[in-house]
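Sequence isn't available, so here's the structure alone:
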């Protein structure tokens, strides 16, 4: 007799959900045999366990093998490919009963390179097309919520992929990032079906390649305009976006995250939307909270920013693949100041370094410009900044007074990274005295990366460094290419006074220039920290002779 507890469906579901399953990343922890055992234990566990077993599929092979054996066969000696058995015959509803029994349990489907442990056989183009043409008006996976469609699929597969779209599909990842031009050009055609078959899509990822010819198909703006429930968009393409696409995206009431990468592969590519918009913003993104823009040229990023109003933006990440110059970068910071809410923006990431893509071939790398405090001053209006990252091929010229103004402008700052990869760094003007301002005005800072000049560091016996202000949170810093001077005791004492919890310097990399010079400083910090933990009521007994 079954225990009454097993009649509670919620309890059964909790038990089954405790069994580790394939998640696409940590498949080694999957306990598939336990799920099979649960499915065979009793009726109470049968359905929930089967739901878990079939919920995630890598390809369609396992389901095709649920069809009658006279409809398919294994076509090669390796036993990895399924194809249609000839001659074909018409199917009946009974032929599909076992297929549907399991297909209705599938909620996550990856189609492409194998991701999980229980791999299925690959479908030939012939049987793939037959699978959908046999029942054109039927949703094969009525409860499918996630579809990951990867690259390197035959063109015929792309023609039918929209048949996988169902009423419960909420996440679609569609990537074709290769020289297979025909397959990539099928992407816009596939997306046309999305609003009609899956109107509740929440997350959309699109990767598509184009050869720059007249036959390139652009992303249809009407598709985005129809996805009124879309919350997150990730787009990677070699084609510029039409203004109509931005018009459609700005009108989406629930779009909170957008990641757009347009890589033309040509440093001299024309601007994205034409010339810089001097008039009022054309696109108002009223719900957008996170925006990531990655383009070949900083001028294209500026064009986008100048055309947009971002009143709710909290996180902004900008990357120029071909670097920048100081005037263009200054313009970028001005646009951020003028088009983002000073009260809302919390995270700013700016990357303008060609070193991110070392494989790119530049005939001549220009002499880097210099970013000054006047440019960074455009960001002082954002009082809620919590994270600021600047990675650039340009020089960064700051002194202690500039750092003080930064610290006073951003009292909530938690992470500050100012990194230049210029081959020859000019003499840095920021000293440990400048870091004391960060310790005083940014008490929540827990990460710092900056070049610092420690020459002439001195700790007075009459006054505590930093005026007795200290940061009790920071435990690690990255002084990048800076070298510790010949006074590790003075440097360690100064750093301990302003950052008493500091333990690690340049610990993230073993090949950081100057790292060896910081080891004595770390040792000094460790000794001072141990000494501070001694009992304060300890009585020192003098030695007697």
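In hand now; what should we look at? Keep in mind the model is a prediction, meaning the values are calculated, not measured.

switch to C-alpha atoms for all contacts and neighbour counts from now on
OK.

Just confirm residue 40 is within a helix.
Yes. According to DSSP: H, G, I helix; E, B strand; the rest coil, residue 40 belongs to a helix.

tally of neighbours for it?
Using other Cα atoms under 10 Å, residue 40 has 15 neighbouring residues.

Grab the nearest non-local neighbour of residue 419.
residue 391 (5.0 Å; Cα to Cα, 6 or more residues apart in numbering).

Assign the one you found to helix, strand or coil.
Following three-state DSSP, the label given to residue 391 is strand.

how close does it get to residue 309?
From residue 391 across to residue 309, the span is 25 Å (Cα to Cα, to the nearest Å).

Just confirm residue 411 contacts residue 442, I think it does.
Yes. Residue 411 lies in contact with residue 442 (Cα atoms under 8 Å); the separation is 5.0 Å.

the more surrounded of those two?
residue 442 (23 against 19).

For that one, give me its contacts.
407, 408, 410, 411, 412, 413, 414, 471 (Cα atoms under 8 Å, 6 or more residues apart in numbering).

Would you format these as CSV with distance to residue 289 and secondary structure included?
Below are the contacts of residue 442 laid out as CSV (distance: Cα to Cα, whole Å; DSSP: H, G, I helix; E, B strand; the rest coil):
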residue, distance to residue 289, secondary structure
407, 25, helix
408, 25, helix
410, 20, coil
411, 21, coil
412, 19, coil
413, 19, coil
414, 19, coil
471, 30, coil
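
got another, please set it beside the one above:
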């Protein structure tokens, strides 16, 4: 190939072939242009070695392709994604020097990388013709990331040339995605940020500079961006788990469809939280609030006197991490009738708050026909709980989550409750099958070993009040829900009479040649500490009976290799510790693996 390319370079013909160039650069790119523009967070800059080599190849191609006419420049500028340096590669006088950056200021984080930062220089000012050609090139740029651009870069002498070249016109008029660290009031960085973007901008990712929290300057920057770009649809704000305490001007972006905050302070941001409901086109909201510590009386006194009503009319996906009180302030304002995915993690750091009130305020009925995925997690700090015999640590599943039975379109359900043991009977499992006929994945998880064990009789996870379904009930659920491929519900131990009933059921199904449920891949009746309390009268016979009913069941092999994950958190052998691997619950999964004849050829 090198011979053809060399001859092509000499003749100047083949290198202008767009098909050849697109194939070449698509092969070398660390990731595709289409992937970059997918909703959500941009791909990490920590590429594997092979991708780094490919990117270096692209950079070298850029340096050798300065004389390319269109369409070569078009392809090159679509592929080169990260950083500002590629903007200068077409200029003949731009190159790296043998020295290293000398800057008036380096923070501690940058200092450790000083030896690896080469200096870049632009030996002469570009000619008018070179500027015109450069403007043609930058019109192709769709995505740019300034995240890994060191602060020292903005001291380099060609930055003023770049700012001068803009002359009030966006430097990157077609850029759709930009990721940047907060300028923190640096005039040059702020000017460059404002000069780069244009009206085509649709996705913004903002990151704070470690180890600092956001400053007030970022609010001014977003105000300017909102006036320049009124088509922003996706915004990601990352703070490295440092609470955001400013009221961000989010409502300046009325066309937002997706918004993500990773750590908001509740009290300083209450007014902004109330305003979010006014975003008429917001479809996806992902927000986590900083944990607050107080008591029920204080929380009740802090209710918003003017809560938002009829908010979030277009919401389809909600990911919320908050205390039970905070969730109770936000969720009642949702007026959407098209929710498809809800993931709520509630926590109570200083006292045990029941999730029942939160469940009752959620608009389940108006979203019953649309909701497909529901993940509910409730956690409590065991060390600070106050308990009494009249307030036991167990609850019937449908006493706490009764409204969920109206969600007949539900396909994915996960309930994790780390403040109570959930009592699930055979009747409850039968109710699941009637309520959720389209179920594909179900997980009911709870702890049986609190961090701070309570004194009996308050804490007794295996007392007579706590029901666990039989393995036969779980088999009934799988048959009633033909699409079910994953079922994880803590079950009761299997006795000889129940095993005999399972074997008779399997034999009857085979004798009458009834169609079997072939979608069920994983059935976990015991996991974690529950394995130590779960027993089988005969592991081999139980495994054979289950495989006769569900021929696609997949257990856990003897190596650490994972089965390809159809869903996140698919369990591997490492999901059980050494003691748990000696139990009947884990041996059942090993035996299923052996009997199914699966071969461990999957990568991690």
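Perfect, thanks for sending it. Bear in mind the structure is a predicted one, so any value in this text is a computation, not a measurement.

about what we covered before: still contacting in structure 2, which of the contacts of residue 442 of structure 1?
Retained contacts for the contacts of residue 442 of structure 1 in structure 2, judged by both residues aligned by TM-score structural alignment, their matches' Cα atoms under 8 Å, are 407, 410, 411, 412, 413, 414.

what does the third one align to in structure 2?
Just to be clear, that refers to residue 411 of structure 1. When structure 2 is aligned by TM-score structural alignment, the residue opposite residue 411 of structure 1 is residue 437.

Excluding residues flanking it in the chain, which one is nearest its match?
residue 481 (5.1 Å).

Need the counterpart of the one you found in structure 1.
Using TM-score structural alignment, residue 481 of structure 2 lines up with residue 442 in structure 1.

separation between that match and residue 470 of structure 1?
Here the criterion is Cα to Cα. By it, residue 442 of structure 1 lies 9 Å from residue 470 of structure 1.

Next: residue 242 of structure 1.
As judged by Cα to Cα, residue 242 of structure 1 and residue 470 of structure 1 stand 51 Å apart.

For burial, what's the neighbour tally of residue 92 of structure 1?
Neighbours of residue 92 of structure 1 (other Cα under 10 Å): 8.

err, residue 514 of structure 2, not the other one
Using other Cα under 10 Å: residue 514 of structure 2 sits among 11 other residues.

how about it, secondary structure?
Classification of residue 514 of structure 2 by three-state DSSP places it in coil.

Check the gap between it and residue 506 of structure 2 for me.
For residue 514 of structure 2 relative to residue 506 of structure 2 (Cα to Cα), the value is 10 Å.

Can you tell me what the residue nearest to residue 419 of structure 1 aligns to in structure 2?
Checking TM-score structural alignment: residue 391 of structure 1 goes with residue 416.

what sits against that match?
Taking Cα under 8 Å, 6+ apart as the test, what residue 416 of structure 2 contacts is 376, 377, 378, 443, 444, 445, 446.

Equivalent analysis for residue 436 of structure 1, please.
Residue 436 of structure 1 makes contact with 465, 466, 469, 470, 498, according to Cα under 8 Å, 6+ apart.

which residue sits closest to the second one, ignoring its sequence neighbours?
What that stands for is residue 466 of structure 1. residue 436 (5.0 Å).

tell me the secondary structure for the one you found?
Quick answer, by three-state DSSP: residue 436 of structure 1 is helix.

Distance check, it against residue 520 of structure 1.
21 Å.

Likewise for residue 36 of structure 1?
58 Å.

Repeat that for residue 279 of structure 1.
Counting by Cα to Cα - residue 279 of structure 1 and residue 520 of structure 1 are separated by 57 Å.

swap in residue 322 of structure 1?
Taking Cα to Cα, one finds residue 322 of structure 1 at 39 Å from residue 520 of structure 1.
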